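Novice: Pasting the sequence and the predicted coordinates here, then a few questions.
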Amino acid sequence: MRRFLRDNSLTLAFLVGFLVVLVAQAFAGQAEFNSQLVSEGLEPMGFRSYVTSSDFAVDVTENWQSEYLQFFLYIFGTVWLVQRGSPESKELHRIGVESDEEQRIGEHAREDSPRWAADRGWRGLVYSRSLGLTMGGIFLLTWLAQSVTGVAAYNEQRLRGLQDPVGWGRYLASADFWARTLQNWQSELLAVASMVIFSVYLRQRGSPESKPVGSPHHATGVEG
């Protein structure tokens, strides 16, 4: 068990942190939502009712979709785009999908390579892009979930104000949907750009996200 925890400590630590923050968000969100309800002369909502409400769901899913968009764009973008001096970039001469030999595909696969890496058919084609496709798929699903929960939360707010609800298609063209979406997208894009350029000149000893402390600024694709 101790070895399992050590070997998977990075994933487990972030998952535990995710659950702690999600619960904290639920309590904070309930307090804020109930404050709004009370100000409108309505009864406050219990915790269980709040965490199963569209208001909580849309807040969660809009953050998830932006995070997975970030990973999707970064994974595919780094195939063709580079940043001189950054460990977040691959080496400047390796732009593109690289050769089968470099990627250990087909007859170049080794004994310890994943089984589908040696397949020259659709399995190998899909597997060679499976990480980006998975991130892109999760992004689309969470964006869809955001739109569904968002229109429900939006209509609840309209009904409290004695306004008619709107349909899903109309909501997709609304300012509320795009304000929720774009405020997350811009922050994710800025965060990635900052990480890429800061890692050219700054260091974090022992981290694979940083170059070794003594590496020159122009060293590219080198991890510590």
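Specialist: Here it is on my side, so go on.

Novice: contacts, neighbours, all on C-alpha from now
Specialist: OK.

Novice: Okay, buried residues for the strand or helix carrying residue 28 please.
Specialist: With elements taken from DSSP states H and E, the one containing residue 28 is helix 9-39. By 16 or more other Cα atoms under 10 Å, the buried positions in helix 9-39 come out as 25-26, 29-31, 33-35.

Novice: continuing past it, what's the next helix or strand?
Specialist: helix 47-51.

Novice: chain center to that following helix, what's the gap?
Specialist: 25 Å (Cα atoms, centre = their mean, to the nearest Å).

Novice: Kindly report the same for stretch 13-29.
Specialist: Taking Cα atoms, centre = their mean, the mean C-alpha location of stretch 13-29 is offset from the chain mean by 16 Å.

Novice: what comes into contact with it?
Specialist: 47, 50-51, 56 (Cα atoms under 8 Å, 6 or more residues apart in numbering).

Novice: go again using 10 Å as the cut-off
Specialist: Stretch 13-29 is contacted by residues 5, 9, 11-12, 30-35, 47-48, 50-51, 55-57, 59-60 when judged by Cα atoms under 10 Å, 6 or more residues apart in numbering.

Novice: how about the helices of this structure, start to end?
Specialist: With DSSP state H, the ranges of helices along the chain come out as 2-7, 9-39, 47-51, 54-80, 100-103, 122-127, 130-160, 168-172, 175-201.

Novice: need those in a markdown table with distance to residue 208, can you?
Specialist: Formatted as a markdown table, the helices of the chain follow (distance: least, Cα to Cα, whole Å):
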| stretch | distance to residue 208 |
| --- | --- |
| helix 2-7 | 16 |
| helix 9-39 | 13 |
| helix 47-51 | 37 |
| helix 54-80 | 17 |
| helix 100-103 | 21 |
| helix 122-127 | 25 |
| helix 130-160 | 19 |
| helix 168-172 | 40 |
| helix 175-201 | 11 |
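
Novice: Next up, a structure to set beside the first:
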Amino acid sequence: MRRFLRDNGLSLSFGAIFLGTLALQSLAGWKDYNEELLAHEDAPIAYGRYLYSSEFGAAVMENWQSEYLQFFLFILATIWLLQRGSNESKELDKAGLESDQEQRVGKWAGPKSPKAARTKNLLFHLYANSLLLVMGAIFLASWFAESVTSWTVFNAEQIDHRQSAVGWDKYLTTPDFWEKSLQNWQSEFLAVGTMAIFTVYLRQRGSPESKPVGAPHEETASSG
């Protein structure tokens, strides 16, 4: 058990933090939503019902879709784009998909390489792009879920204000939808961009997200 915890400490820790913060978000959102209901002289709802509501779904999904969009674009961009001195960049002479030897595929695959890396067929090409494909799929799924839940909330507000409900396709053209999406996207892009620059000049001893403390600023793609 101790070895399992050590070998999986990063994923287990962030999994626990995720569940804890999601639970706290749900409680805070439930309290806030009930306060809004009471302010409009409506009856508050139970916590369990709130968890299945579009209000909670929209609040969660609008953050999820922006996170996975960030990862998708960053993974794609770092194939071709470089940043001198950044720990987040590849070495300056390795832009692109790299050679089979560098990627250890085909005849260069080792005895412990995944089976999909050994033969160039459809499975190989899917596996070679699997990280990007999965991140993109999660983004699209969460974006769709966020659009549907936000659309439901938007129409409920429209009806409360004695205005007409709109179709899902019409909602996708509204400022309400894009303001929610863009406010999350811009913060994610800011975080990624600043991280790429910060790792040129700043250090954190012992972290693989930083260069070694004594590494020159221009040293690229090193890890401490």
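Specialist: Received the coordinates, thanks. In this text the structure is predicted, and so the values were computed from the model without any measurement.

Novice: circling back: what is the nearest of the buried residues of helix 9-39 of the first structure to residue 94 of the first structure?
Specialist: Taking Cα to Cα as the measure, residue 94 of the first structure lies nearest residue 25 of the buried residues of helix 9-39 of the first structure, at 42.4 Å.

Novice: most remote residue from the first structure's center?
Specialist: residue 41 (37.8 Å; Cα atoms, centre = their mean).

Novice: From residue 34 of the second structure, how far out is the corresponding residue of the second structure for that residue?
Specialist: Under the alignment by TM-score structural alignment, residue 41 of the first structure pairs with residue 41 in the second structure. For residue 41 of the second structure, the distance to residue 34 of the second structure (Cα to Cα, to the nearest Å) stands at 10 Å.

Novice: can you check residue 114 of the second structure too?
Specialist: Relative to residue 34 of the second structure, and taking Cα to Cα, residue 114 of the second structure is found at 51 Å.

Novice: was I right about residue 54 of the first structure contacting residue 62?
Specialist: No. Using Cα atoms under 10 Å, residue 54 of the first structure makes no contact with residue 62, being 11.8 Å away.

Novice: which residues are common contacts for these two?
Specialist: With Cα under 10 Å, 6+ apart as the test, residue 54 of the first structure and residue 62 both reach 146, 149-150.

Novice: Just name the closest of those residues to residue 107 of the first structure, please.
Specialist: residue 146 (43.5 Å).

Novice: okay, now that closest one: neighbour count?
Specialist: Residue 146 of the first structure has 25 neighbours, counted by other Cα atoms under 10 Å.

Novice: list the contacts for it?
Specialist: 54, 57-65, 140, 152, 177, 180-181.

Novice: Can I get the buried part of the residues you listed as one ChimeraX selection?
Specialist: A single ChimeraX command is used to select the members of the contacts of residue 146 of the first structure judged buried by 16+ other Cα under 10 Å:
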select :54,57,58,59,60,61,62,63,64,65,152,177,180,181
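
Novice: Closest to residue 97 of the first structure out of the contacts of residue 146 of the first structure?
Specialist: Relative to residue 97 of the first structure, and with distances defined as Cα to Cα, the nearest of those is residue 140, at 24.0 Å.

Novice: Same list (the shared contacts of residue 54 and residue 62 of the first structure) but as a markdown table, adding distance to residue 91 of the first structure.
Specialist: A markdown table is the format used below for those (distance: Cα to Cα, whole Å):
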| residue | distance to residue 91 of the first structure |
| --- | --- |
| 146 | 37 |
| 149 | 42 |
| 150 | 42 |
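
Novice: mean offset of stretch 63-80 of the second structure relative to the first structure (after superposition)
Specialist: Mean deviation of stretch 63-80 of the second structure from its aligned counterpart in the first structure after superposition (mean Cα distance after the TM-score superposition for the first structure): 0.4 Å.

Novice: buried ones in that stretch?
Specialist: Going by 16+ other Cα under 10 Å, stretch 63-80 of the second structure has these buried residues: 63-72, 74.

Novice: same question, stretch 80-100 of the first structure
Specialist: 82-91.

Novice: residues in contact with it?
Specialist: By Cα under 10 Å, 6+ apart, stretch 80-100 of the first structure touches 74, 76-79, 102-103, 105-109, 128, 192, 195-202, 208-212, 215-224.

Novice: okay, how far is it across that stretch, tip to tip?
Specialist: Note: stretch 80-100 of the first structure ends 16 Å apart using Cα to Cα.

Novice: Residue 220 of the first structure versus the counterpart of residue 93 of the second structure in the first structure, what's the distance?
Specialist: Counting by TM-score structural alignment, residue 93 of the second structure lines up with residue 93 in the first structure. Relative to residue 220 of the first structure, residue 93 of the first structure is positioned 10 Å away (Cα to Cα).

Novice: what sits against residue 58 of the first structure?
Specialist: Residue 58 of the first structure neighbours (Cα under 10 Å, 6+ apart): 64, 142-143, 145-154, 180.

Novice: Against residue 178 of the first structure, how distant is it?
Specialist: Taking Cα to Cα, one finds residue 58 of the first structure at 13 Å from residue 178 of the first structure.

Novice: shared neighbours, these two?
Specialist: Contacts common to residue 58 of the first structure and residue 178, judged by Cα under 10 Å, 6+ apart, are residue 147.

Novice: any idea how far the residue farthest from the centre of the first structure is from residue 69 of the first structure?
Specialist: 39 Å.
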